[in-house]
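Peer 1: predicted model and sequence below, questions to follow.
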Amino acid sequence: MITTFSLHKNEWLSSLYEERHRWVPCYLRNSFWAGMSTTQRSESMNAFFDGYINSRTTLQEFVKQYDNALQHKTEKETQADFTSLNTTLPCGSQSLIERQFQKHYTHAKFTEIQSEFRGKINCFVDGVVVQDNSSLYKVMEDFIHNEIREERAFMVTFQRDTMDVNCSCLLFEFRGIICRHCVCVLAQERVIQVPAKYILTRWCKSVRRKHTYIRATYNNKEKDPHIERYDELMKTFGNIAEIACDSVHDIIIG
């Protein structure tokens, strides 16, 4: 809009655009972004190469340092996966729902879940409207702003037949994490286990990361049986895809 109407000299619009990271997300709350932010890509890339390259790094050195950085990142992920599989983070409450997440999620993601369970202490139900199998809760949350106590209202819908719970904050829809307001309502409804849809496979500690099947230059994977079988299957499926793509009928049947 600024470019179309030549409004580059408009101070208000210019400042609004510069601070777009603060207001754009509110229009994307219904879309799942797995917690990614607008600036995360550049920030993560800078952190990825931090300590490995600088403005004086040559192209030849970059290739070598890229492998070193990738190896370091993979080793950290492997160590984190090992820790999640072989140790247990203690729960901060007696909630069976928290224990459900403890059982499935990696330490890093479970820590985020625990933050919502801790935040539940600042939430309370201020009203409920019951209609058939559905209940609409008004949940108030206390928070401190500029050393002053304030309240914020959230509307949470609970379906008793499916145990689906949805909050106006849209934290689950946006980040895939069940919010403190939903936790408050689930406790009010005496729910002891959430449906499987609230436990995302991408963050389960039992999942093997797909990139671990790919050969890399920083280590020797030739003798890894998983890598060998993966390579052979990829070759086979590639041939099948070439044959199947010639016939729409075959693809539909498949």
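Peer 2: Structure received.

Peer 1: switch to C-alpha atoms for all contacts and neighbour counts from now on
Peer 2: OK.

Peer 1: helices or strands next to the longest helix seen in the chain in the packing?
Peer 2: As far as residue count goes, and with DSSP state H defining each element, the longest helix of the chain is helix 59-86. Other elements packing on helix 59-86 under the criterion 3 or more Cα pairs under 8 Å, 6 or more residues apart in numbering; DSSP states H and E are helix 40-49, helix 107-119.

Peer 1: need the winner for burial among those.
Peer 2: Among the helices and strands packed on helix 59-86, helix 107-119 has the highest mean neighbour count (mean count of other Cα atoms under 10 Å), at a mean of 17.

Peer 1: so which bits of the helix or strand just after it are buried?
Peer 2: Taking DSSP states H and E as the definition, the helix or strand that follows helix 107-119 towards the C-terminus is strand 123-131. Neighbour counts using 16 or more other Cα atoms under 10 Å place Cys123, Phe124, Val125 of strand 123-131 among the buried residues.

Peer 1: now render those residues as CSV, adding distance to Arg229.
Peer 2: Shown next, in CSV, are the buried residues of strand 123-131 (distance: Cα to Cα, whole Å):
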residue, distance to Arg229
Cys123, 51
Phe124, 54
Val125, 54
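
Peer 1: this is the other structure I want to compare:
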Amino acid sequence: MNNKTPISVVTNGDKAMSAAIKSVFLESRHRLCVWHLDRNAFANLPNIEAYESFITCMVRYVTPDEFEDMWKKMVNKHNLNNHEWLHEMYAKKKKWAKAYMRGHFFSRCRSTQRCEAMNEFFNRYVNRKTRLYQLFQQVDRALTCIRHNEMGVDFSSNYTKPILISKLVKIEKQAANILTREMFSRVQEEIMNEQTFIVLDSTESEGYRTYTLTQYECPDSKWEVVYYPKDQHMKCSCLLFESYGYPYAHLFAIMKAEHLK
């Protein structure tokens, strides 16, 4: 990899692997697999209510301060102040709590299941009875299948046009031109969700404008989007763009307010 370390690493929590990642991949963000955490929580916590509260703390997209508040309420409600496994998990919270993953790109990976899916795929072609001379032929067949599927989705992205459904036609059309079909379908959904957001206020500062947004039927929810007109750059307090790699409805709401195309 030319000494380029990965941005993000997801593992099952193996202690030796964690130590190696901390030592070798100094700039990488290490995340623990949510599937393994789910199983461990179910096995270690005393009852289903405590387990569900833990899972809520793990997956809720909140700020670190809100997470700390949720955690304290969970510990007190279920009388878990002296629970050894829970103390151990709290010490590792920055590796599994979604609140501490905000703004870091994991390409929507939360578990090691992508590796398991690849293992399952190759199991269709090789097994313990496969002889060594057959192995390379079978792996080549598997790769041919993967490449064929990849060519199909590439063709769809390059030579077909999706149906545009929003009134922000120019924005949606550009998204259709530059994104793969799978990614465009996600972005198109966010463009449609934009109409549920309301601009409450905007303030002008030197070099940028700050917009405050709320959502229809959720008046207590607030987001702030900072927009820099000079380079048309914007950043939302939700950090979803930084986390998942594509713009969310908050940003499209500001694009509409600024008449961007």
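Peer 2: Looks like it came in fine. As the structure is a computational prediction, the values presented were derived from the model and not from experiment.

Peer 1: what about the residue of structure 2 positioned farthest from its centre, which helix or strand?
Peer 2: Ranking residues of structure 2 by C-alpha distance from their mean position (Cα atoms, centre = their mean) puts Tyr133 at the top, at 40.8 Å. Tyr133 of structure 2 is part of helix 132-159, with elements assigned from DSSP H and E.

Peer 1: now do that helix against helix 181-193, angle only.
Peer 2: Regarding helix 132-159 of structure 2 and helix 181-193, their directions subtend 40 degrees when assessed with axes from the mean of the first three to the mean of the last three Cα atoms, to 10 degrees.

Peer 1: returning to that earlier point: and the helices and strands packed on helix 59-86 of structure 1: which comes nearest Arg20 of structure 1?
Peer 2: Ranking these by their distance to Arg20 of structure 1 (criterion: Cα to Cα) puts helix 40-49 first, at 14.2 Å.

Peer 1: packing partners of the closest one?
Peer 2: helix 59-86.

Peer 1: in the helix it packs on, which residues are buried?
Peer 2: Buried positions in helix 59-86 of structure 1, judged by neighbour count with 16+ other Cα under 10 Å: Phe62, Gln65, Tyr66, Asp67, Asn68, Ala69, Leu70, Gln71, Asp81, Ser84, Leu85.

Peer 1: nearest to Ala244 of structure 1 among those?
Peer 2: Of all the buried residues of helix 59-86 of structure 1, Ala244 of structure 1 sits closest to Leu70, with 36.0 Å by Cα to Cα.

Peer 1: any idea how far Ala117 of structure 2 is from the counterpart of that closest one in structure 2?
Peer 2: Under the alignment (TM-score structural alignment), Leu70 of structure 1 pairs with Leu143 of structure 2. Distance of Leu143 of structure 2 to Ala117 of structure 2, computed by Cα to Cα, to the nearest Å: 14 Å.

Peer 1: ok, Gln159 of structure 1 - contacts?
Peer 2: Contact analysis of Gln159 of structure 1 by Cα atoms under 8 Å, 6 or more residues apart in numbering lists Asn133, Ser134, Ser135, Val165.

Peer 1: buried only: go through these for me.
Peer 2: Taking 16+ other Cα under 10 Å as the criterion, what is buried in these is Ser134, Ser135, Val165.

Peer 1: alignment lookup: the first one to structure 2.
Peer 2: When you say that, I think you mean Ser134 of structure 1. With the correspondence set by TM-score structural alignment, Ser134 of structure 1 lines up against Tyr208 in structure 2.

Peer 1: same check, this time on the last one
Peer 2: In structure 2, the residue equivalent to Val165 of structure 1 is Met234, according to TM-score structural alignment.

Peer 1: that match should be in a strand, yeah?
Peer 2: Yes - remark: Met234 of structure 2 belongs to a strand, assigned using DSSP: H, G, I helix; E, B strand; the rest coil.

Peer 1: mind checking how far it is from Thr214 of structure 2?
Peer 2: Counting by Cα to Cα, the gap between Met234 of structure 2 and Thr214 of structure 2 amounts to 17 Å.

Peer 1: same thing with Cys145 of structure 2?
Peer 2: Cys145 of structure 2 sits 47 Å away from Thr214 of structure 2, taking Cα to Cα as the criterion.

Peer 1: and if you look at Glu66 of structure 2?
Peer 2: Shown here: Glu66 of structure 2 relative to Thr214 of structure 2, a distance of 18 Å by Cα to Cα.

Peer 1: so these two - more neighbours on which side?
Peer 2: Neighbours of Glu66 of structure 2 and Thr214, each counted by other Cα atoms under 10 Å, are more numerous for Thr214; the result is 19 against 13.

Peer 1: which residue, neighbours along the chain excluded, lies closest to the more buried one?
Peer 2: Spatial nearest neighbour of Thr214 of structure 2, chain neighbours left out: Lys222 (4.8 Å); criterion: Cα to Cα, 6 or more residues apart in numbering.
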